[in-house]
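**Student:** A predicted structure for the sequence below; I have some questions about it.
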Amino acid sequence: MGRISRLGWAAYGLAASIVAVDQAVKFWVLYVFDLPARLSVPVAGPFSLTMVMNKGVSFGLLRADQDLGRWALSAFSLVVAAALAVWARNAERRLTAVSLGLIIGGAIGNAIDRIRFGAVVDFLDFSRLMFPWVFNVADSAITVGVVLLLLDSLTGDKSRAG
C-alpha cells in the first residue's frame, strides 16, 4: 500500500477532529444540556436546538426503522469512510485532503451514533429559515466536504487528465 502522504495524514487528523467535536457536542446536547427532556429550545433568531433521533440517511431520507437497516447503514458509512481513507492516503492537493477528512469524520461520527443509539442524534434546527431539516456537526462536515470535493474536481489539476 505504500507510505501515507503528508496530506493523507492531514486528512486523517481532520477526520479524527471532526469525530471528536461531533461526539463531544452530542454528549453535551444529550447529557449536559439534556435536550431530550426539553425537546426544542430557541437559541437566537431563527436558530433552535431541537431533539431528533434520525433513523434515516442524511436529513432523514430513506428511514431505517428496522434493526437490519440500522446495521446496514452503519456498515455502509464505515465502508465509505474506509474507501475514502484509502483515497486520502495519497492525496496530492490540500482541498482533496480537507474534503476527504470532513466526509470521513462525518461518516464515522454518524456511524457511532447508529451503533450506540440506533439513530443519529440531530439537534441543529434552522426551520424558521424554511430549511426543513434538523442536522448535526457530522452532517455539516459531510455536506461541506462533498461541496469542496466537487469544487476540487472542477478546479483540480487538469494536466493529469487522460
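**Tutor:** Right, received. Where do you want to start? Residues are numbered from 1 along each chain as shown.

**Student:** switch to C-alpha atoms for all contacts and neighbour counts from now on
**Tutor:** Will do.

**Student:** what's the next secondary structure element after the helix or strand that residue 27 is a member of?
**Tutor:** In this structure, residue 27 is located in helix 6-27 according to DSSP states H and E. Proceeding N to C from helix 6-27, the next assigned helix or strand is helix 35-38, under DSSP H and E.

**Student:** Quick test: name the residue nearest the centre of this protein.
**Tutor:** residue 106 (2.2 Å; CA atoms, centre = their mean).

**Student:** Is it in a helix, a strand, or coil?
**Tutor:** Classification of residue 106 using DSSP: H, G, I helix; E, B strand; the rest coil returns helix.

**Student:** again, but for the one 5 residues further on
**Tutor:** Assigned by three-state DSSP, the conformation of residue 111 is helix.

**Student:** Any figure for the gap between it and residue 117?
**Tutor:** Residue 111 sits 10 Å away from residue 117, taking CA to CA, to the nearest Å as the criterion.

**Student:** Of these two, give the one with the bigger neighbour count.
**Tutor:** Neighbour count, other CA atoms under 10 Å: between residue 111 and residue 117, residue 111 has more, with 25 against 13.

**Student:** which residue ranges form the strands in the protein?
**Tutor:** Secondary structure of the chain (DSSP state E): strands at 40-44, 47-54, 120-125, 134-135.

**Student:** The first one - contacts with which helices or strands?
**Tutor:** Helices and strands touching strand 40-44, by 3 or more CA pairs under 8 Å, 6 or more residues apart in numbering; DSSP states H and E, are strand 47-54.

**Student:** here comes the other one, which I'd like you to weigh against the first:
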Amino acid sequence: MATKKIFPTKSSSSLTPWLGIAAIVILFDQLSKITITKTFQLGEEKIITSFFNLVLAYNKGAAFSFLSNAGGWQRHFFTAIGIGAAIYIVILLKKHGGQRMFAWALALILGGAVGNVIDRLLYGHVVDFLDFHWSGFGHFPAFNLADSAICIGAALFILDELRRVNR
C-alpha cells in the first residue's frame, strides 16, 4: 500500500534556510528605508565621515539611476524584471540548495531584488540613502541595503563560479 509523503523532500527542505536569509535581507532593507524616510527630507544629507553621508534619494530607474527620467514606464518594467528574477532564483535555490556559496549568492540577490520591488510597488521609486564619495572623484550614486545585498551576492556568484572552473 502506497503512502503519501508527509514530510518534505530533501530538496524542498533545503530551500527554507535560503528563503530565511532572503527574508532577513528584506526585513533590514525595509526597516532601514522606513527609518531614513521618517527622519530625512528628500535630498537632505548628514555627513557621517569624510567619505560617507546619509542622504534621502529616490531612484525611479535601475542601478546608478539608469532610465530614471524615462517617463514612468520603467517602474513597471523593472518591477516585472524583479519579480521574474525572484521566481527564477527560487527555482534555482530549490534545485541547488546544497551548494552553499551558490545558494548564499542567490539568497542575497533574491532578498535585494524583492526589497527593491517592494519599494517600486509601494512608492513608485526605490529609496536610496547610502552615499559614498572620494575627494576629487565625486559621489558614487546613492544606494541602499538591497543594492548592497545584490552586489555581495553577485560577488559570491562570481567567486563560486571561479572556484568551480578551477576544480
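**Tutor:** Structure's in. What do you need? Predicted model only: the values in this text are computed from it and were never measured.

**Student:** hang on, the earlier thing: now for the residue nearest to the centre of the first structure: what does it line up with in the second structure?
**Tutor:** Matched across to the second structure, residue 106 of the first structure falls on residue 112, judged by TM-score structural alignment.

**Student:** shouldn't that match be in contact with residue 152?
**Tutor:** No: at 10.0 Å, residue 112 of the second structure does not count as touching residue 152 under the criterion of CA atoms under 8 Å.

**Student:** Quick check: neighbours shared by the two?
**Tutor:** Common neighbours of residue 112 of the second structure and residue 152 (criterion: CA atoms under 8 Å, 6 or more residues apart in numbering): none identified.

**Student:** Determine the number of other residues adjacent to the aligned residue in the second structure for residue 85 of the first structure.
**Tutor:** Counting by TM-score structural alignment, residue 85 of the first structure corresponds to residue 90 in the second structure. Using other CA under 10 Å, the number of residues around residue 90 of the second structure comes to 19.

**Student:** got it, and residue 125 of the first structure?
**Tutor:** Using other CA under 10 Å, residue 125 of the first structure is surrounded by 24 other residues.

**Student:** again, but for residue 129 of the first structure
**Tutor:** 10.

**Student:** one step back: report all helices and strands that the helix holding residue 27 of the first structure contacts.
**Tutor:** Packing partners of helix 6-27 of the first structure (3+ CA pairs under 8 Å, 6+ apart): helix 67-88, helix 94-117, helix 137-155.

**Student:** Would you mind finding the most buried of those helices?
**Tutor:** Comparing these by mean neighbour count (mean count of other CA atoms under 10 Å), helix 94-117 comes out on top with a mean of 24.

**Student:** average offset between it and the second structure?
**Tutor:** For helix 94-117 of the first structure, the mean deviation from the second structure after alignment is 0.5 Å (mean CA distance after the TM-score superposition for the first structure).

**Student:** List the contacts of the residue nearest to the centre of the first structure.
**Tutor:** With CA under 8 Å, 6+ apart, residue 106 of the first structure has these contacts: 15, 18-19, 22, 137-142.

**Student:** For the equivalent of residue 80 of the second structure over in the first structure, which non-adjacent residue is closest in space?
**Tutor:** Aligning on TM-score structural alignment places residue 80 of the second structure opposite residue 75 in the first structure. Distances taken as CA to CA, 6 or more residues apart in numbering put residue 111 closest to residue 75 of the first structure, at 7.8 Å, once the chain neighbours are dropped.
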